[in-house]
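A.B. asks: Sharing a sequence plus its predicted fold:
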Amino acid sequence: MNQIGKHAILCYPEEACGLLVGSGATNTVLEFHPTENTAKSARVYTINAREHLIIEREAENAGLEVIGVIHSHTHTEAYPSSTDVAQAPDPTWQYMIVTLKRGVPEPRNFRIINEVITETLIQVS
């Protein structure tokens, strides 16, 4: 988690983003890959498509998978916004949101399936 929090702070005032790699079967994150927010925004994020493809290929070559995404909320709570819900690309993914609202990284994790938000726990190794 330390690496994720540092990335969120480093990207401030823009939203940070990145991909979580590991085992979807066990909800275990083995690697965090920070990515560029091509939206360059404090309100939305877009993961660099080239980075996403490279990370996905590297994960597959290592017998792992992309199991989720992280992004930061710079001024709001760590809860999926309507934009986050609308843009949730994969119902099997974990969606970690890190708020910086109080000046320190505070993460929460969710699944978004058919626009239904459920808070979940994941193991970060």
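C.D. replies: Nice, thanks for sending it over. As the structure is a prediction and not an experimental result, all values here were calculated from the model.

A.B. asks: Every contact and neighbour count from this point should use C-alpha atoms.
C.D. replies: Fine.

A.B. asks: buried sites along stretch 63-73?
C.D. replies: For stretch 63-73, a neighbour-count test (16 or more other Cα atoms under 10 Å) marks 64, 65, 66, 67, 68, 69, 70, 71, 72, 73 as buried.

A.B. asks: Surely the fourth one forms part of a helix?
C.D. replies: No. Secondary structure of residue 67 (DSSP: H, G, I helix; E, B strand; the rest coil): strand, not part of a helix.

A.B. asks: Packing partners of the helix ranked longest in the chain?
C.D. replies: In the chain, taking DSSP state H as the definition, the longest helix is helix 49-61. If contacts are counted by 3 or more Cα pairs under 8 Å, 6 or more residues apart in numbering; DSSP states H and E, helix 49-61 sits against strand 17-23, strand 28-35, strand 65-73.

A.B. asks: Presented hereafter is structure B, for comparison with structure A:
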Amino acid sequence: MLIIEQAAYDAIVAHARKDHPDEACGVVVGPEGSDRPVRVVPMLNAAMSPTYYKFDDDDWKKLYDEMWDNDEEAVVIYHSHTATEAYPSRTDISEAREPNAHYVLVSTREGAESLTYDGPVEFRSFRIVDGTVTEEEVQVVTAYSETGEN
């Protein structure tokens, strides 16, 4: 199960809407081993495409160096689909290289034409390991509790 704070959820959805009609992409970083997504890092879609995303190589390396220095890891890797459901494509599956990450997809196929659109969005999370896709429940919380329980 992915447990994510409302602020991070909102930031991912806002990024997906802002970059539409191109796919948006980014990472939510958290303390290493915590499985707790804390810091949303919107990334540039170097492909600038409505059907494909690619992290900019220099930005990706810079982020990984920063995470290494801070004992952090990519807890969530997210991107949007602009005309299809929020489900990993064959390309998404073949390029998934972080077996511990939650892969979040947000579909902007409905309502993305307006930044003020506040209707429902399709926000789904998956684990992708060795080409196998497993959908998982998403629980949005106001804030993480201090005890580590949510």
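C.D. replies: Right, received. Where do you want to start? Predicted model, so just to flag it, every value in this text is computed and none were measured.

A.B. asks: wait, which of the helices and strands packed on helix 49-61 of the first structure is closest to residue 84 of the first structure?
C.D. replies: Closest approach to residue 84 of the first structure among those (Cα to Cα): strand 65-73, 9.7 Å.

A.B. asks: roughly how far apart are the residue nearest in space to the middle of the first structure and residue 11 of the first structure?
C.D. replies: Taking Cα atoms, centre = their mean, the centroid of the first structure lies closest to residue 70, which sits 1.1 Å from it. Per Cα to Cα, to the nearest Å, residue 70 of the first structure is found 13 Å from residue 11 of the first structure.

A.B. asks: how about the helices in the second structure?
C.D. replies: Along the second structure, counting by DSSP H, helices occupy 6-19, 57-69, 90-95.

A.B. asks: Export those helices as JSON lines, with columns for mean neighbour count and distance to residue 141 of the second structure.
C.D. replies: Listed next are these as JSON lines, based on neighbours: other Cα atoms under 10 Å; distance: least, Cα to Cα, whole Å:
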{"stretch": "helix 6-19", "mean neighbour count": "19", "distance to residue 141 of the second structure": "6"}
{"stretch": "helix 57-69", "mean neighbour count": "13", "distance to residue 141 of the second structure": "24"}
{"stretch": "helix 90-95", "mean neighbour count": "13", "distance to residue 141 of the second structure": "27"}
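
A.B. asks: The ones you listed: which one's closest to residue 37 of the second structure?
C.D. replies: helix 6-19 (7.9 Å).

A.B. asks: what's the matching residue for residue 16 of the first structure over in the second structure?
C.D. replies: Taking TM-score structural alignment, residue 16 of the first structure has residue 24 as its aligned residue in the second structure.
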